[in-house]
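S.K.: Next come a sequence and a model predicted from it.
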Amino acid sequence: MHRTMYKLIKRGKLFCLFTYFFVSFAWAAQTSDVQDLFTQADAVRSSNPAQFIFLIEELETHRANLSSKQTFNLDYLTGYSLSFKGKFQKALEIYKKLVTSEANETLKLKASLSIVNTYAISKNWPDGLHYLSNALNKLPLVIDDKLQQRAYAVAAIFYNQLGQFELGLGYARRLAKLSLVGRNFCFAKQLGLESQFELGLLEENDPQILEGIEACQQSNEVVMESAIYSYLAKLHLKNSNPQKAILALEENLQAIEESRYAPIIALYYSLLAESYFQIQSSVIAEDYAHRTIQQTRNIANSKPQVSSYKVLYQIAESRGDHKLALEYHKKFAEADRAYLDNIKTKHLAFQLAEHQTTEHKSRIELLDKQNNLLTIEQKLSAIKAENNRLFIAMLIAIITLLVFWAYKSWMTQKRLKQLAEYDALTGILNRGHFTQVAQSALKYCANTDMYLSCILFDLDKFKNINDSYGHACGDWVLKRVAEVCQAQGRKNDIFARLGGEEFCVVLPSCDLLTATKLAEEYRKVIERIDSADSGFDFTISASFGVTDTLRSGHALEKLIADADEAMYESKHNGRNRITVYSVPDKDADSDENTAANSDGAQADLPLFTGS
């Protein structure tokens, strides 16, 4: 700089000298401003998310003029902002690039800890444990008290999320023993309270709760403070105090919504949904439950999602909307199963990590002993290697045999189940399995006051087809009829071949009119079957009988018998038509009862109905 200034003075170019000073001053000012932006962003990244995102956007405008160190730092802060917005996959990509980059060890360790946090949120426990172990091993290489505090905090967070609350409490207490102020003091309080809550060591009047809230308020840590309020709300709900839970949650609801942190927002909404449902405010509870589901769309296997589907199911059930209740109950069951599977995955991941750690320590001990007995080890190593090869070969052979046996067993069971439950020719339910499934459907519909209808149909003049064209052609007809009808029906319909050319369809949650229309669709698709593929030219049709539980009751034998009676009425009236079962009644003259009876030409449906 001084050499350049001397040259300019020597040449008498005062204007150039002035320009040089101005540019140098502007560059220094800009550098100072950029560094201030970095300092501010790092200070407010969790306490003021909106300001943090604004600062990151401002820094992005200076990216082209940043040093390599500043560029790496901006990448890290960008990843942090993406995590806050719930875009965890994009954040992971940035963090992993930093870990393998030329950034300094401190920033790499920060990125590793952020990866651990992200994996905790996305439930990737094996990879999270791997990065956490590496980060804790590298911690002694970094001389930074604040980073050590953060590492303990991340370890406590991860182990709490993994369900290993004893370990989480241990790291929280390590963190608390350090000289903490501000944000880290809040972290230590919140993590300790979380571990104690999950271990059943926390009561709603515990003074630690108030201490934790005050610590987080002093450092303006909205997310941590909100988490503590959620533990308090859960304790109120546990003690049947939903009103107190609502007060605790709503006191901090606006602040956590402004943070845009999806996991804690979803937790708040789910707790509010459960609380309002307990005080019978179904409309508000339903609204919060739907908000929870919206918040958890990018968060797999979450407890708030399970809780919200349960609330929605209970609300629909209380309103008598059984169809909607059934849909929500299915979603609740699926979410609950996935959540429980996730808990099992956590335990498995932790046990695997423990096993690997134990194995690693055992190998180190073995190497120490082998170093003391080097000569003997050289002789034994060859024997050991050979034994290992034999053991591995034997193990592979055993595993292969076990896998082959398990596969054969599975195939046999699958085949036996197929033979036991399905018709060998058509692939639809056989009579025995149909009876079991249909009776279960009838029982459910009776208990939930739902409609159930039954369609019975028989192929017209099927014996003539067998006699004229052979049994192979008859089998072709049966399979083709099953295919077109199965494609026409609903997913939850119970479709079976009862024997010979007779088929039956039980339709849960289906009234008589809808069943009659569906029977007409069956009749049409059967009538439209092209027999040319069989090698012969003939027509195919069927006669149908339809009834429902309002006419025939909830006994399967009676339901089929009445449908059979209606079907034979169709046969008697000319075949290729539909008849609705008519209940015999001595007052039938006073009722306007008719039966559906249609053919392909006229499609008229006179109804035979009972009182």
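M.R.: Sure thing, it's come through.
S.K.: hey, let's count contacts and neighbours off CA atoms from now on
M.R.: Will do.
S.K.: in the chain, which spans are strands?
M.R.: 452-459, 494-499, 502-508, 542-548, 578-580 (DSSP state E).
S.K.: What is the second one packed up against?
M.R.: Identification of packing neighbours for strand 494-499 by 3 or more Cα pairs under 8 Å, 6 or more residues apart in numbering; DSSP states H and E yields helix 431-448, strand 502-508.
S.K.: Compile the ones you listed into TSV and extend it with columns for distance to residue 394 and mean neighbour count.
M.R.: Shown next, in TSV, are the helices and strands packed on strand 494-499 (distance: least, Cα to Cα, whole Å; neighbours: other Cα atoms under 10 Å):
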stretch	distance to residue 394	mean neighbour count
helix 431-448	44	16
strand 502-508	54	24
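S.K.: Of the strands of the chain, which stretch is the most buried?
M.R.: strand 578-580 (a mean of 34; mean count of other Cα atoms under 10 Å).
S.K.: Ok, which of the helices and strands packed on strand 494-499 comes nearest residue 41?
M.R.: helix 431-448 (57.7 Å; Cα to Cα).
S.K.: how many other residues sit next to residue 200?
M.R.: As a burial measure, residue 200 scores 9 neighbours (other Cα atoms under 10 Å).
S.K.: Help me confirm that residue 196 comes into contact with residue 206.
M.R.: No. Taking contacts as Cα atoms under 8 Å, residue 196 lies outside contact range of residue 206: 10.9 Å.
S.K.: got another, please set it beside the one above:
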Amino acid sequence: MAWSALVQPAHAVTAVTNPTAFLEQTESLRTKDHPQFVQMLEQIHRETPRLTQREQWYLRYLDAWETMFRGDYSQSELQLREVIDHSGDVTLAGKASALLLYNLGTNQRYDEAFALANRLTTALPKISDPHVRYATLMYLSQMLDFAGQTDLAIKYARMMEDAIPPGETSCLPLNLQVAALYNSKRLTSSSPIIQQAIDTCVVAGQPIATNSMWLVLSSLYLDESQPDKALALLDRIAPSIRTSRYHFHLLSSQAEQAQAYAKLGNDNEAKKAALDAIALGRPGDISEWLRVVYEVLYQIEKKHGNDAAALAYYEQYVIQDKGYLNDVSARTLAYEMTQQHTLVQKLETDSLSKQNSILRLKQALGTKAVETSRLYIILLLLVLASIVFWLLRIKRSQLRFKKLSSQDGLTGIFNHQHFISEADRALRVLEKKHGAACLIFIDLDYFKQVNDTHGHAVGDAVLKRTVAICEQHLRPTDLFGRLGGEEFGILLLDCSRDQGKAIADRIRMAIQATPVDADRGVISFSASVGLASTDTSGYGLQRLCREADAALYRAKRTGRNRVIADTEDGSLVEA
């Protein structure tokens, strides 16, 4: 959940006469007046020696919240687990567990996050503290939104509205509903719920939550090709975002500025905003916003003819794009696997319960007639058979999900992660036999225009047609996968560079010669192909990928609809 909004005036620092009341007041200012929250946190730290044990754990919980707010999720997790495991305070442990759920989800540890979400969901009816229940519902809504379960996320957000504790308002529940609707593409800039959320959060004095809604509105303006409105809005809320220092808002606002300037043709300002966004990131970060800024930088450098810089930014864009798509798939898969695991546990529990019933019934059989005993045994065997039947169905379902985790959901071929894994394994085996192989990267030309002009349904049809064409020219031993978006990878085993170029060119010509029928007429499309061979690049997958990617980029830059292959001296040649 990304919060942000109008900054409130600072409160005067008061003497700490009642530490518990002071800590409660400090907690209430976390999102309403974050600078004042930090100031009060520093003040109460100076009072640590005279705090009770419970007050010291309360302070550690607030420290963990602030650590996570600054973006240090690993340290925050350690602090939260200490509170959960050692504080001995049910209320503090409940708050820390709810916050840990958000921490794990934001830190992309989805298996652990959804497992914790299931435990919290089970414990929800027993939570009596209104603030703990409110926080638990909030983070459950966020995790379900992460998993793409929009309706469930909205359901939990509305449950929050029905359980607002003293001192809270409907600001955060409305925030969660807007976030879920936006992520599922059910919002426009004129949707009434956005203004309702903004007005509610302003009245509630929630700056971080308010800015979150403004940033959603800015994104909608960009989606609707209104960059001037987006830029004006971003300029207006910039002081508040800088004051709150919320890492996610700093990054997203810079990325949206870069997009807006780029759409308005102001390349200098777009580049500056994009570089500022990159500077906010940390090494190894994968996010939708970093993907956006690298695409902006790539388009700018390409427009100005800076080929080397454009290629470097394009490589970073591809890394972010593939990483983001894999992350979305990982969320969904983790959610599905957690649900399956929970169902298996329930069935196993039911099975144990029924086995206990069987033992009790067997004891009773000794006092009954033989005929009645036989009837009971038959019935019990039927129960056991039904349990085994359901366990087998669950196991088969788990195997199906495992298979799906290696396939691309749209085309049915290998997904990016499985293709890379299989290609690396095949190359290691091939190296021992001193065989040859070719790695081919295929990228559909102007595919974004097809989506924008004819819609995503037609775009999906084009992707499926491309896969079908490629499969007609491949052998059963060749590896074929979707790398992300409109890019595909093929590893031709036991194939020389010349043979690979011939196969790649046949695929390219077949794609060009096979249009797709749509409601608005026939859609022709083409592909650019880059090829790298073990003959010249060796068996290292990383180098082969780099060479094939460079060849693909050259094919794009030199006019598209062509095959470019590497040569022995490391240069590229058109096939």
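M.R.: Perfect, thanks for sending it. Only a predicted model underlies this, so the values are computations on that prediction, with no experimental measurement involved.
S.K.: on that earlier part again, export the helices and strands packed on strand 494-499 of the first structure as TSV, with columns for distance to residue 118 of the first structure.
M.R.: Shown next, in TSV, are these (distance: least, Cα to Cα, whole Å):
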stretch	distance to residue 118 of the first structure
helix 431-448	44
strand 502-508	45
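S.K.: Just tell me which of the ones you listed ends up closest to residue 141 of the first structure.
M.R.: Here helix 431-448 is closest among those (Cα to Cα), at 65.0 Å.
S.K.: What's residue 81 of the first structure aligned with over in the second structure?
M.R.: Matched to the second structure by TM-score structural alignment, residue 81 of the first structure sits across from residue 66.
S.K.: okay, now that match: neighbour count?
M.R.: 18.
S.K.: Check residue 376 of the first structure too.
M.R.: Residue 376 of the first structure - counted by other Cα under 10 Å - has 11 other residues nearby.
S.K.: same thing with residue 419 of the first structure?
M.R.: What residue 419 of the first structure shows, counting by other Cα under 10 Å, is a neighbour count of 14.
S.K.: re the thing from before, ok, the match of residue 81 of the first structure - contacts?
M.R.: Taking Cα atoms under 8 Å, 6 or more residues apart in numbering, we find residue 66 of the second structure in contact with no residue.
S.K.: and the gap between it and residue 518 of the second structure?
M.R.: 53 Å (Cα to Cα, to the nearest Å).
S.K.: and what of residue 275 of the second structure?
M.R.: 40 Å.
S.K.: Which residue of those two possesses the greater neighbour count?
M.R.: A direct count of neighbours by other Cα under 10 Å for residue 275 of the second structure and residue 518 places residue 275 higher, at 18 against 12.
S.K.: Alignment lookup: that one to the first structure.
M.R.: Using TM-score structural alignment, residue 275 of the second structure pairs with residue 290 in the first structure.
S.K.: thought that match was touching residue 310?
M.R.: No. Residue 290 of the first structure is beyond contact range of residue 310, at 11.4 Å (criterion: Cα under 8 Å).
S.K.: one step back: and the strands of the first structure: which comes nearest residue 393 of the first structure?
M.R.: strand 494-499 (49.7 Å).
S.K.: what's the average per-residue distance for stretch 305-312 of the first structure once overlaid on the second structure?
M.R.: Mean deviation of stretch 305-312 of the first structure relative to the second structure after superposition (mean Cα distance after the TM-score superposition for the first structure): 0.6 Å.
S.K.: so where is that stretch in the second structure?
M.R.: Using TM-score structural alignment, stretch 305-312 of the first structure pairs with 290-297 in the second structure.
S.K.: And for stretch 464-479 of the first structure?
M.R.: So stretch 464-479 of the first structure sits over no part of the second structure, by TM-score structural alignment.
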